[in-house]
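# coords please:
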Amino acid sequence: MTTARLATWNINSVRTRLELVDQFIREAAPDILCLQETKVQDHMFPVKFFAERGYEHAALAGQKAYHGVATFSRIPFENRGRIDWCGKGDARHVEVVLPGGVALHNFYVPAGGDEPDAAINDKFAHKLDFLDEMTRWSEDLPKDGKHILVGDLNIAPLEQDVWDHKKLLKVVSHTPIEVERMKDLQVAHDWQDVMRQFVPEEEKLYSWWSYRARDWQAANKGRRLDHIWVSPALKDTPRSMQVMEDARGWERPSDHAPVLVDFEF
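Model prediction:
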């Protein structure tokens, strides 16, 4: 039996926010830390910073100035590398295998731009293509396999995953076509939504608050863009879940808050 605290966090430039990462590690003490939007090439990644804090195992997928994911762990793992989704060369995925054969997939799904119309917005078309490719990949995963999928998926699928369902129906991240694509993805491998195992669907649940709000906490116009899913074989392994909202209020924060889940597998 392995007990592990896993965290996923869109850090929005890891080198800019190393002090926040340090604070988060001290306060939350995750065993495994999955970062997205790291915005740094692999050879320039501050790996030593993480190793000094006990995260000796690293899997990086980075590129200059954009995108990027990284998985750090105090628990040994096998680095399976990345998939080049949609053949664009973007650093948006890395896979590692934890003890017991648990495959952990760290994703950063394209945001999709501002206009939710694939015919006129290439970024939105890319997002839909990316989700379709993820769905086909999910269908091919062994049905009895042990998989965890985490990251910034850039979709808030449920009505209570956004501050106002009706007002956001035409806003990228909550449009019907994106929500439908995410449902297809979930069904493709019967992915289990871990966060909603702990917070009922009828309750509000956010992980992202825009920089545009002068007082993000008072306005509380959030969205749940960050997710942790497990395959059916692991559905009974999560023990607790927390969105660490306090981190959104730290100095020079990311617009995302970390999500933590304690596992026993």
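
# only C-alpha atoms from now on, for both contacts and neighbour counts.
Will do.

# so which residues of the chain form strands?
3-10, 32-36, 57-61, 69-73, 78-81, 93-98, 102-108, 147-152, 192-193, 208-209, 222-223, 226-230, 238-243, 259-264 (DSSP state E).

# output the longest helix belonging to the chain.
In the chain, taking DSSP state H as the definition, the longest helix is helix 122-140.

# counting neighbours, which bits of that one end up buried?
123-132, 134-135, 138-139 (16 or more other Cα atoms under 10 Å).

# which of these sits closest to Ala219?
Within those, proximity to Ala219 (Cα to Cα) peaks at Phe124, which comes in at 27.3 Å.

# count of neighbours near Gly87?
Residues within reach of Gly87, counting by other Cα atoms under 10 Å, total 8.

# do you know how far it is from Thr3?
If you measure Gly87 against Thr3 using Cα to Cα, to the nearest Å, the figure is 36 Å.

# for Lys88, see how far away Lys28 is.
Careful, residue 28 is Ala; it's not Lys. Look at Ala28 and Lys88: by Cα to Cα, they are 35 Å apart.

# which one of those two is surrounded by more residues?
A direct count of neighbours by other Cα under 10 Å for Ala28 and Lys88 places Ala28 higher, at 14 against 8.

# any idea how far that one is from Gln242?
Taking Cα to Cα as the measure, Ala28 falls 10 Å from Gln242.

# next, the contact list for Arg223, please.
Ala156, Asp161, Val162, Trp163, Leu205, Tyr206, Ser207, Trp208, Trp209 (Cα atoms under 8 Å, 6 or more residues apart in numbering).

# now, which of the residues you listed sits nearest Arg196?
Out of the contacts of Arg223, the member with the shortest distance to Arg196 (by Cα to Cα) is Leu205, at 8.7 Å.

# could you list which residues are in contact with the closest one?
So Leu205 contacts Gln160, Asp161, Val162, Val199, Arg223, Arg224 (Cα under 8 Å, 6+ apart).

# quick one: contacts for the most centrally placed residue in the chain?
The centre of the chain sits closest to Gly151, judged by Cα atoms, centre = their mean, with a distance of 1.1 Å. Neighbouring residues of Gly151 by Cα under 8 Å, 6+ apart: Thr8, Trp9, Asn10, Cys34, Leu35, Gln36, Asn106, Phe107, Tyr108, Asp226, His227, Ile228.

# please convert the buried members of those residues into ChimeraX selection syntax.
Entered in ChimeraX, the line below selects the buried ones among these, by 16+ other Cα under 10 Å:
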select :8,9,10,34,35,36,106,107,108,226,227,228
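
# another for comparison:
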Amino acid sequence: MSDRLTLATWNINSVRLRMPIVEKFLEEVQPDVLCLQETKCPDANFPFGALRKAGYEHIEIHGQKGYHGVATVSKRPLTNVEKRGFCDMGDSRHLGVDVEFAGAPLRVHNLYVPAGGDEPDPEINPKFRHKLDFLAEMKGWLKGEETARPAVLVGDLNIAPYEHDVWSHKALLKVVSHTPLECALFEELRESGGWIDMMRRFLPMDEKLYTWWSYRAKDWSAADKGRRLDHVWVSQPLEGAMRSTSVLRDARGWEKPSDHAPVIAVFEA
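So this is what the prediction gives:
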């Protein structure tokens, strides 16, 4: 008997502020698992009730007041919960859980990587240094045992690594999220653990692929100056179960939207 799992990831940019569109998304898409980033919500104020009413009984959160925060909500039980810290900062940026898929545990890592500020120079910008250090810690961790099992890593990783992950490769080479330094470290991190870039597995490298559009653009869709900041990585043991990925671009135009669109990944085994 086969099993089909739909997993979505979405930087929601304040879960309490965006609950109407979260509910709309859950009703329309019905993912089995939704990973949220930038929830900006202390654990005590998290909207458990609305999510359970929507059919998502299993909820794990790692939040803090006003900043960062990740949450994983699911129709299936979540076990083996892990909340990893990075760079001794005390930030809520990671949540690991197991969810049953095809009769075995599937590890799901939900991550929110630091944005890195505006100046792409670690010597004068502590935020950029923090981002590079964060990626280095990820590289030291996300290999070996973590990738020897079926695992998915999703989230707002705040880097658009390839030429067609941004609206203009040339214009953004010195813009944080697409600098050569970040992109090289990002690829080293992914390749060192043997992670598969699932989104690019289903969409050729020469096609544009975006998940984020700035609030600054008056007509974001017409201007289409996007970046792919949200990712789905898959460990080698899960490769055969990959079926599809998609970006729900329309959600960027919903009422009071996040500046990110949800990414949906489907697995079947």
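
# overlay the chains and give the TM-score.
Taking TM-score structural alignment, normalised by the length of the first structure as the basis, the two superposed chains have a TM-score of 0.98; 265 aligned residues with a Cα RMSD of 1.0 Å.

# now the contacts of Gly151 of the first structure in CSV, with distance to Asp255 of the first structure?
Output for the contacts of Gly151 of the first structure, formatted as CSV (distance: Cα to Cα, whole Å):
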residue, distance to Asp255 of the first structure
Thr8, 13
Trp9, 10
Asn10, 8
Cys34, 16
Leu35, 13
Gln36, 12
Asn106, 19
Phe107, 17
Tyr108, 15
Asp226, 11
His227, 15
Ile228, 18
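
# any idea what Gly145 of the first structure aligns with in the second structure?
Aligning on TM-score structural alignment places Gly145 of the first structure opposite Arg149 in the second structure.

# quick one: neighbours of the closest residue to its match other than its chain neighbours, just the number.
Spatial nearest neighbour of Arg149 of the second structure, chain neighbours left out: Pro237 (6.0 Å); criterion: Cα to Cα, 6 or more residues apart in numbering. Residues contacting Pro237 of the second structure under the criterion other Cα under 10 Å number 13.

# counterpart of Pro237 of the second structure in the first structure?
Aligning on TM-score structural alignment places Pro237 of the second structure opposite Ala233 in the first structure.

# burial measure for Gly145 of the first structure, as a count.
15.

# make JSON lines from the buried residues of helix 122-140 of the first structure and add distance to Glu19 of the first structure to it.
Output for the buried residues of helix 122-140 of the first structure, formatted as JSON lines (distance: Cα to Cα, whole Å):
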{"residue": "Lys123", "distance to Glu19 of the first structure": "32"}
{"residue": "Phe124", "distance to Glu19 of the first structure": "33"}
{"residue": "Ala125", "distance to Glu19 of the first structure": "36"}
{"residue": "His126", "distance to Glu19 of the first structure": "33"}
{"residue": "Lys127", "distance to Glu19 of the first structure": "31"}
{"residue": "Leu128", "distance to Glu19 of the first structure": "35"}
{"residue": "Asp129", "distance to Glu19 of the first structure": "36"}
{"residue": "Phe130", "distance to Glu19 of the first structure": "32"}
{"residue": "Leu131", "distance to Glu19 of the first structure": "33"}
{"residue": "Asp132", "distance to Glu19 of the first structure": "37"}
{"residue": "Met134", "distance to Glu19 of the first structure": "33"}
{"residue": "Thr135", "distance to Glu19 of the first structure": "36"}
{"residue": "Ser138", "distance to Glu19 of the first structure": "36"}
{"residue": "Glu139", "distance to Glu19 of the first structure": "40"}
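
# residues contacting the aligned residue in the first structure for Lys174 of the second structure?
Mapped onto the first structure by TM-score structural alignment, Lys174 of the second structure lines up with Lys170. Neighbouring residues of Lys170 of the first structure by Cα under 8 Å, 6+ apart: Pro116.

# Lys170 of the first structure and Glu202 of the first structure, how far apart?
Relative to Glu202 of the first structure, Lys170 of the first structure is positioned 21 Å away (Cα to Cα).

# ok, now Gly249 of the first structure?
In this view, Gly249 of the first structure and Glu202 of the first structure are 26 Å apart by Cα to Cα.

# so between these two, which is more surrounded?
In this view Gly249 of the first structure and Glu202 are compared by other Cα under 10 Å, and Gly249 has more residues nearby, 14 against 11.

# contacting residues for the alignment partner in the second structure of Leu128 of the first structure?
Aligned counterpart of Leu128 of the first structure in the second structure: Leu132 (TM-score structural alignment). The contact partners of Leu132 of the second structure, by Cα under 8 Å, 6+ apart, come to Glu182, Leu185.

# could you do Ala233 of the first structure as well?
Here Ala233 of the first structure is in contact with Asp144, Gly145, Lys146, His147 (Cα under 8 Å, 6+ apart).

# now with 7 Å, please.
By Cα atoms under 7 Å, 6 or more residues apart in numbering, the contact set of Ala233 of the first structure is Asp144, Gly145, Lys146.

# from these, pick the one nearest Asp215 of the first structure.
Lys146 (40.9 Å).

# spatially nearest residue to Ala188 of the first structure (excluding sequence neighbours)?
Excluding the flanking residues, the one nearest Ala188 of the first structure by Cα to Cα, 6+ apart is Glu139, at 4.9 Å.

# now the residue lying closest to Glu56 of the first structure once chain neighbours are set aside: how far from His165 of the first structure?
Of all residues not flanking Glu56 of the first structure in the chain, Arg74 sits nearest, at 6.1 Å (Cα to Cα, 6+ apart). Counting by Cα to Cα, the separation of Arg74 of the first structure from His165 of the first structure is 39 Å.

# give the contact list for the nearest residue to Arg4 of the second structure once chain neighbours are set aside.
Once flanking residues are discounted, Arg4 of the second structure sits nearest to Glu268: 4.3 Å by Cα to Cα, 6+ apart. Contact analysis of Glu268 of the second structure by Cα under 7 Å, 6+ apart lists Ser2, Asp3, Arg4, Leu5, Ala241, Met242, Arg243.

# relative to Ile25 of the first structure, how far out is the equivalent of Glu268 of the second structure over in the first structure?
Under the alignment (TM-score structural alignment), Glu268 of the second structure pairs with Glu264 in the first structure. Look at Glu264 of the first structure and Ile25 of the first structure: by Cα to Cα, they are 20 Å apart.
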